[in-house]
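Chemist: sharing a sequence plus its predicted fold:
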Amino acid sequence: MPMNRQRDDALAHASAAASARTAKVAAHGVNVFYGDKQALFDVSLDMPDRAVTALIGPSGCGKSTFLRSINRMNDTIPGARVTGEIVLDGEDINDRSVDPVLLRARVGMVFQKPNPFPKSIFENVAYGPRIHGFATSKSELADIVESSLKRAGLWDEVSDRLHQPGTGLSGGQQQRLVIARAIAVSPEVILMDEPCSALDPIATAKIEELIDDLRSQYCIVIVTHSMAQAARVSQRTAFFHMGKLIEAGATDEVFTNPRDTRTQDYITGRFG
């Protein structure tokens, strides 16, 4: 048995190393400022494709700030400034040649509180493909909507009421609708900022199952305050504290054998 355990540990380490090498998104020395206040300090982190990277840490530690940097949502905040480099498939997303609108089609975002448009279920999902010109006919658009709702695990629940308001769905259904809306434009990366914090345990379990299904197709980065959720859904975990990345690695390793005492203290509930 010890030999088997050693072999399994070696395979896990090799897998984690391979994941780090095949980063879909990579941050190098990223600093974020809001006016004179610095919110992130010299953050470098690889986020692999077809895997979930969880960002954990106490409130105000910079997790959401870092997440918003990956699709330039910080651009919308007056006085915000980002230095360093964030690379998506080898391209610096902050380069002047990169159109933020097109970037956000490649890097979808799901927020803490479900935010469906005040439109029908169908129009919520069809909106992105329509404005980006992904569909050339009504039937093609309908196919994209159906496919997206199926991938979000929502089709069976809403197929007979596609023209009813998306805001009429339950909280968990609304969050899956928002995920369907995000994947309808064929993104490469999905960012999730506390996607389950406003949901009940049953809806949370459905979202976690969905995340597990989607990770085979996307690079997913999730901010969560729940240690149990990070352990359940992610393959890699990054611990932030006071605007700094303290450590990152394979999730099982970070949770069972953290290298930094601050990570250990946070995971065991000594602070946070």
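Modeler: Ah, there it is. Residues are numbered from 1 along each chain as shown.
Chemist: CA only for contacts and neighbour counts going forward, please
Modeler: Noted.
Chemist: mind listing the strands for the chain?
Modeler: Taking DSSP state E, the strands of the chain run over residues 23-34, 37-48, 51-56, 80-88, 91-92, 107-110, 189-193, 219-223, 236-241, 244-250.
Chemist: and Pro129, which of these is closest to it?
Modeler: strand 107-110 (12.9 Å; CA to CA).
Chemist: ok, how many other residues are close to Thr65?
Modeler: 17 (other CA atoms under 10 Å).
Chemist: give me the spatial nearest neighbour of Ala80, chain neighbours excluded.
Modeler: Excluding the flanking residues, the one nearest Ala80 by CA to CA, 6 or more residues apart in numbering is Tyr34, at 4.4 Å.
Chemist: that neighbour touches Thr65, doesn't it?
Modeler: No. Counting by CA atoms under 8 Å, Tyr34 sits too far from Thr65 to count as a contact (10.1 Å).
Chemist: circling back: reformat the strands of the chain as TSV; add mean neighbour count and distance to Ala126.
Modeler: Output for these, formatted as TSV (neighbours: other CA atoms under 10 Å; distance: least, CA to CA, whole Å):
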stretch	mean neighbour count	distance to Ala126
strand 23-34	19	27
strand 37-48	19	29
strand 51-56	26	26
strand 80-88	19	26
strand 91-92	15	28
strand 107-110	24	15
strand 189-193	24	18
strand 219-223	25	22
strand 236-241	24	32
strand 244-250	20	37
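Chemist: would you format those strands as JSON lines with distance to Ala16 included?
Modeler: Compiled in JSON lines, these are given as follows (distance: least, CA to CA, whole Å):
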{"stretch": "strand 23-34", "distance to Ala16": "11"}
{"stretch": "strand 37-48", "distance to Ala16": "9"}
{"stretch": "strand 51-56", "distance to Ala16": "11"}
{"stretch": "strand 80-88", "distance to Ala16": "19"}
{"stretch": "strand 91-92", "distance to Ala16": "23"}
{"stretch": "strand 107-110", "distance to Ala16": "23"}
{"stretch": "strand 189-193", "distance to Ala16": "19"}
{"stretch": "strand 219-223", "distance to Ala16": "15"}
{"stretch": "strand 236-241", "distance to Ala16": "8"}
{"stretch": "strand 244-250", "distance to Ala16": "6"}
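Chemist: here comes the other one, which I'd like you to weigh against the first:
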Amino acid sequence: MTDVGRGRILSDYILFASSEQTTVETLGRILGRFLGGLFKVTKNTSSEITRTLADSRHLMEFLTSQMERVAAELPGGVTPEIAALLERMRSAISREVHPEQCLGMVDLWPGSALIEGNGECGLVDWEHFGLTDPGTDLGMFVGHLHLLVLHDGAPKGASATTMNFISTFASSYFEANPGISAYFEWRFLIAHGRSLICGTNVFAETFLESTKLKAIKAGLSCLQAAGDQGGTGVDHDALAELPPDVKRGVQRFLAPRDEESRMLSPVS
């Protein structure tokens, strides 16, 4: 990353470098439009291409182990209820075939987005580029952004700036790649919950213990809300346990489903 200039990663840019809402909105539109287009045009990628891509299983195994390690540090340890949610996550991310399969970064988080001083934005660190699905990549990305909302050391206004970015990003993404499914909802919530829990390591030195516990609890609520295998609908009671801003951000990516078409454009 140091080879491509003196830019800041997106999370640092939101927290410390920009008070200009218009700039943040522009970044949200750019990234949302790009990822929406990428996922849309790479659906049903041919087997000839997929055979040449990186195997992401070792990354998934690493993220699983990180999540289990963080959960083990909870004051009450890993209860049977938490163990069941961890198994839900493990089962979901170990799937090798996805009905909404596309190409993506796989390891997509705010550290992947580099912002130059003139406001130009680029994505870096493509080493895990390969097969994924939109819900998983977006859930991971937004989950890490929500850690900024919970961050104790964030400057005044950073939470509002983050939420503004998420809202603009979501609108731009769905303009480029409209429609949502129960499978998308399921994968988004699984990846979002995993990122809230694993991502506490990113801010290990700056999070208060109470904030870390809040993030872990929110992550577990997302796993609970996701349901077992997708298609059963979101558990909105579990979703209600999220901190208000996190819940509002998540809802930008979830929508009710039409029973006949099972697809709807997202609700604003």
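Modeler: Arrived safely. The shown structure was predicted, so the numbers you read here are calculated from the model rather than taken from an experiment.
Chemist: overlay the chains and give the TM-score.
Modeler: Comparing the chains after superposition, counting by TM-score structural alignment, normalised by the length of structure 2, produces a TM-score of 0.28; 123 aligned residues with a CA RMSD of 5.7 Å.
Chemist: that older thread, out of the strands of structure 1, which comes closest to Ile179 of structure 1?
Modeler: Checked against CA to CA, the stretch from these lying closest is strand 107-110, at 6.5 Å.
Chemist: how about the contacts made by Tyr173 of structure 2?
Modeler: With contact taken as CA atoms under 8 Å, 6 or more residues apart in numbering, Tyr173 of structure 2 is in contact with Arg29, Leu31, Gly32, Arg33, Phe34, Leu35, Gly36, Gly37.
Chemist: and it, how close does it get to Gly193 of structure 2?
Modeler: In this structure, Tyr173 of structure 2 and Gly193 of structure 2 are separated by 20 Å, where distance is defined by CA to CA, to the nearest Å.
Chemist: same check, this time on Phe34 of structure 2
Modeler: Counting by CA to CA, the gap between Phe34 of structure 2 and Gly193 of structure 2 amounts to 24 Å.
Chemist: would you agree Leu245 of structure 1 is in contact with Phe239?
Modeler: Yes. Counting by CA under 8 Å, a contact exists between Leu245 of structure 1 and Phe239, whose distance comes to 6.0 Å.
Chemist: what does stretch 24-34 of structure 2 contact?
Modeler: Stretch 24-34 of structure 2 has contacts (CA under 8 Å, 6+ apart) with 14, 18, 119, 121, 161, 164-176.
Chemist: quick one: buried ones out of those?
Modeler: Neighbour-count burial (16 or more other CA atoms under 10 Å) applied to those gives 14, 18, 121, 161, 164-176.
Chemist: which ones among the residues you listed lie within helices?
Modeler: Among these, DSSP state H puts 161, 164-176 in helices.
Chemist: tell me the one of these nearest His146 of structure 2?
Modeler: Comparing every one of these with His146 of structure 2 (CA to CA), the shortest separation belongs to Ile166, at 9.0 Å.
Chemist: so who does that closest one touch?
Modeler: With contacts defined as CA under 8 Å, 6+ apart, the neighbours of Ile166 of structure 2 are Gly28, Val142, Leu145, Gly249.
Chemist: let's go with 10 Å and repeat that
Modeler: Applying CA atoms under 10 Å, 6 or more residues apart in numbering, one finds that Ile166 of structure 2 lies in contact with 24-25, 28-29, 32, 141-142, 145-146, 160, 172, 248-250, 252-253.
Chemist: quick one on the thing from earlier: so which of the contacts of Tyr173 of structure 2 wins on neighbours?
Modeler: Counting neighbours by other CA under 10 Å, Gly32 leads those with 26 neighbours.
Chemist: so what's the residue count around Ala14 of structure 1?
Modeler: 12.
Chemist: skipping adjacent residues, who's closest to Val87 of structure 1 in space?
Modeler: In space, Val87 of structure 1 comes closest to Ala26 once its chain neighbours are excluded; the distance is 5.1 Å by CA to CA, 6+ apart.
Chemist: look up how far Ala18 of structure 1 lies from the one you found.
Modeler: Distance check for Ala26 of structure 1 against Ala18 of structure 1: by CA to CA, it reads 14 Å.
Chemist: so the residue nearest to Val87 of structure 1 sits against Ser44, correct?
Modeler: Yes. Because the distance of 7.3 Å satisfies CA atoms under 10 Å, Ala26 of structure 1 is recorded as touching Ser44.
Chemist: what touches both of these two?
Modeler: Taking CA under 10 Å, 6+ apart as the contact rule, Ala26 of structure 1 and Ser44 both touch Glu85, Ile86.
Chemist: where do the helices sit along structure 1?
Modeler: 2-21, 63-69, 100-106, 121-131, 138-151, 155-158, 171-183, 201-214, 227-233, 251-256, 261-267.
Chemist: what would those look like in a markdown table with distance to Asp92 of structure 1?
Modeler: What follows is the helices of structure 1, written out as a markdown table (distance: least, CA to CA, whole Å):
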| stretch | distance to Asp92 of structure 1 |
| --- | --- |
| helix 2-21 | 17 |
| helix 63-69 | 12 |
| helix 100-106 | 11 |
| helix 121-131 | 24 |
| helix 138-151 | 29 |
| helix 155-158 | 36 |
| helix 171-183 | 22 |
| helix 201-214 | 25 |
| helix 227-233 | 28 |
| helix 251-256 | 27 |
| helix 261-267 | 30 |
